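A.B. asks: attaching a predicted model along with its sequence, questions to come.
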Amino acid sequence: MASSKDNKPADQVENVAAPVPAAAAAAPPPELKSETKTPTSYLAVSEVVLRVLLFATTVTAVVVMVTSKQTEWIPYPAPPFRVRNSSRFTDSPAFVYFIAALSVAGLYSIITTLVTILALLKPDNWKHLVSHFVVFDVLLLGIVASATGASGAVAYIGLRGNSHSGWLKVCNIYDTFCAHIASATGVALIASIVLVLLILLSVFTLSRRSLK
């Protein structure tokens, strides 16, 4: 007769768990997969591109403004009835302020671009830098925007004049000079838009970090 120890009931048989495949165990959870598709480095690369664009626009605006000198013969109410006169950016304090503001923006873009590139090696450091960048970006946006507005106001007076104040237009004489001023002001406006995009990118990065 077989021993009762050898005959175990069916409900007491131990269930052996099936082995988990190695591929399934190594697979990351779904939330990690979604994060790997959009890593933080993509945002840092976008910021580097925008800061390089900021450098290009500010330097272009400064170079165009500095090379805006033009010399022409202008009418004079006494003999010899025509005199040779030059017009340059140093004749207007608004244009001097424009050069100073855009030069600071260009230097700032160089420094922040290099810092951002170094931060790409450690994305965690870049996240901390964003909170500092956004403060200086807002400050610089105010400076660049005010310089662009001042330059545009003086350029408009040179183009149209002001009959109420007796300010004569000069762009009919210094056409090349006015073309340089208009081009530099337009490029500075693009630099202001780039700064707005940088601020929005920083705000998005900070909000994304706070939601985690």
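C.D. replies: That came in fine, so what should we check first?
A.B. asks: drop to CA atoms for contacts and neighbour counts, all remaining ones
C.D. replies: Noted.
A.B. asks: let me know the next secondary structure element after the helix or strand residue 145 falls within.
C.D. replies: Assigned by DSSP states H and E, residue 145 belongs to helix 123-160. For helix 123-160, the following helix or strand on the C-terminal side (DSSP H and E) is helix 175-211.
A.B. asks: could you list the buried residues of that next one?
C.D. replies: 177-182, 184-192, 194-195, 198-199, 201-202, 205-206 (16 or more other CA atoms under 10 Å).
A.B. asks: ditto for stretch 42-54
C.D. replies: Buried residues in stretch 42-54, counted by 16+ other CA under 10 Å: 43, 44, 47, 48, 50, 51, 52, 53, 54.
A.B. asks: repeat for stretch 98-108
C.D. replies: Applying 16+ other CA under 10 Å to stretch 98-108 flags 98, 99, 100, 101, 102, 103, 105, 106, 108 as buried.
A.B. asks: what's the spacing between it and its chain's center?
C.D. replies: With CA atoms, centre = their mean, to the nearest Å as the basis, stretch 98-108 stands 14 Å off its chain's centre.
A.B. asks: who's in contact with that stretch?
C.D. replies: Residues outside stretch 98-108 that contact it (CA atoms under 8 Å, 6 or more residues apart in numbering) are 54-56, 58-59, 61-62, 65-66, 140, 143-144, 147-148, 150-151, 188.
A.B. asks: could you pick out the buried ones from those?
C.D. replies: Among the contacts of stretch 98-108, those scoring as buried are 54-55, 58-59, 61-62, 65-66, 140, 143-144, 147-148, 150-151, 188 (criterion: 16+ other CA under 10 Å).
A.B. asks: put this beside the first:
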Amino acid sequence: ITQEAEGEGKYIKQSGGKGQYGHVWLRVAPKKRGEGFEFLNEIKGGVIPQEFIPATEKGVKESLDKGVVAGYPMVDVEVAIYDGSYHEVDSSEIAFKIAGAMAFQSACKKAKPVLLEPIMKLEVIVPEQFFGDTIGDLSSRRGKIEETSDRLGMKVIDSKVPLSEMFGYATTLRSMTEGRGTFTMEFDKYEPMSQNVAQEVIEGKRK
């Protein structure tokens, strides 16, 4: 998610005997990349009994794994439960778990969620005569060239490239450089996808 938002989840079920009642308000906020998930209890004055808080968190965690965009898990989000209500007889852990999931989904949809993709740190070493073609190929893979340098008569290209664009790269590099190009790759970070690429991913998931 990219901004703070609030959401309400209310689960009420009446079926003959004992009903089900769970009602929570949650606030979600983005955390820095890599900080993970945090759940805060800001309930005051016993508006929701303490015993239902862990169940609410469980509902949020399960919803976190399912995500709100194309079914992808969510990362780096802070969730605070700050209000709600309960019923002396009908409230249960399962009702609060469902209400927690509902409130989380509602809040996240308002919090401008974005799809993230893994970005790889790539070092490519090629003979000078293949330098231009190699740069062009990396650019076509949405690569960002960070630095170029010389090493033992070869050209070294340091770049950041989305992992999704790297499939088949070894074969391409080999044929482009007559088998003389080499590369090393390691994970760098997650970054938001551009809107058009995200749209393609979402549509691909729907098919």
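C.D. replies: Looks like it arrived, so ask away. This one's a predicted model, so the numbers in the text were calculated from it and none came from an experiment.
A.B. asks: give me the TM-score for this pair.
C.D. replies: The TM-score (TM-score structural alignment, normalised by the length of the second structure) is 0.26; 90 aligned residues with a CA RMSD of 5.4 Å.
A.B. asks: of the buried residues of stretch 98-108 of the first structure, which belong to helices?
C.D. replies: 98, 99, 100, 101, 102, 103, 105, 106, 108 (DSSP state H).
A.B. asks: got those as JSON lines, with distance to residue 135 of the first structure columns?
C.D. replies: Shown next, in JSON lines, are these (distance: CA to CA, whole Å):
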{"residue": "98", "distance to residue 135 of the first structure": "21"}
{"residue": "99", "distance to residue 135 of the first structure": "22"}
{"residue": "100", "distance to residue 135 of the first structure": "20"}
{"residue": "101", "distance to residue 135 of the first structure": "17"}
{"residue": "102", "distance to residue 135 of the first structure": "18"}
{"residue": "103", "distance to residue 135 of the first structure": "19"}
{"residue": "105", "distance to residue 135 of the first structure": "14"}
{"residue": "106", "distance to residue 135 of the first structure": "17"}
{"residue": "108", "distance to residue 135 of the first structure": "13"}
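A.B. asks: what about residue 31 of the first structure, how many residues nearby?
C.D. replies: 8 (other CA atoms under 10 Å).
A.B. asks: and it, how far from residue 37 of the first structure?
C.D. replies: As defined by CA to CA, to the nearest Å, residue 31 of the first structure lies at a distance of 10 Å from residue 37 of the first structure.
A.B. asks: what's the overlap in contacts for these two?
C.D. replies: Counting by CA under 8 Å, 6+ apart, no residue touches both residue 31 of the first structure and residue 37.
A.B. asks: these two touch, right, residue 37 of the second structure and residue 60?
C.D. replies: No: using CA atoms under 8 Å, residue 37 of the second structure is not in contact with residue 60; the gap is 10.3 Å.
A.B. asks: which of those two has more neighbours?
C.D. replies: residue 60 (24 against 15).
A.B. asks: what's the next secondary structure element after the helix or strand encompassing the more buried one?
C.D. replies: Per DSSP H and E: residue 60 of the second structure is located in helix 53-66. Downstream of helix 53-66 of the second structure, the next assigned helix or strand under DSSP H and E is strand 77-85.
A.B. asks: what residues of that next one count as buried?
C.D. replies: Buried residues in strand 77-85 of the second structure, defined by neighbour count with 16+ other CA under 10 Å: 77, 78, 79, 80, 81, 82, 83, 84, 85.
A.B. asks: just give me the neighbour total for residue 148 of the second structure.
C.D. replies: 16.
A.B. asks: that one reaches residue 157, doesn't it?
C.D. replies: Yes: when contacts are counted by CA under 8 Å, residue 148 of the second structure is listed as touching residue 157 (4.6 Å).
A.B. asks: if we can go back for a sec, and which of the buried residues of strand 77-85 of the second structure is nearest residue 127 of the second structure?
C.D. replies: For the buried residues of strand 77-85 of the second structure, the minimum distance to residue 127 of the second structure (CA to CA) is 45.1 Å, reached by residue 77.
A.B. asks: closest to residue 26 of the first structure among the buried residues of stretch 98-108 of the first structure?
C.D. replies: Distance to residue 26 of the first structure across the buried residues of stretch 98-108 of the first structure (CA to CA) is lowest for residue 108, with 45.2 Å.
A.B. asks: tell me how far the closest one lies from residue 116 of the first structure.
C.D. replies: Remark: distance between residue 108 of the first structure and residue 116 of the first structure (CA to CA) = 12 Å.
A.B. asks: packing partners of the helix or strand hosting residue 118 of the second structure?
C.D. replies: In this structure, residue 118 of the second structure sits in strand 116-127 according to DSSP H and E. Contacting strand 116-127 of the second structure under the criterion 3 or more CA pairs under 8 Å, 6 or more residues apart in numbering; DSSP states H and E are the following elements: strand 154-162, strand 182-192.
A.B. asks: show me the contact partners of the first one.
C.D. replies: Residues outside strand 154-162 of the second structure that contact it (CA under 8 Å, 6+ apart): 117-128, 131, 135, 138, 141-150.
A.B. asks: if we use 6 Å, what do you get?
C.D. replies: Here strand 154-162 of the second structure makes contact (CA atoms under 6 Å, 6 or more residues apart in numbering) with 118-128, 143-150.
A.B. asks: so what's the residue count around residue 195 of the second structure?
C.D. replies: Close neighbours of residue 195 of the second structure, defined as other CA under 10 Å, add up to 11.
A.B. asks: in the strand holding residue 118 of the second structure, what's buried?
C.D. replies: 116, 117, 118, 119, 120, 121, 122, 123, 124, 125, 126, 127.
A.B. asks: could you give the angle of the one helix or strand residue 113 of the first structure maps to to helix 175-211?
C.D. replies: According to DSSP H and E, residue 113 of the first structure maps onto helix 93-119. Relative orientation of helix 93-119 of the first structure and helix 175-211, computed by axes from the mean of the first three to the mean of the last three CA atoms, to 10 degrees: 40 degrees.
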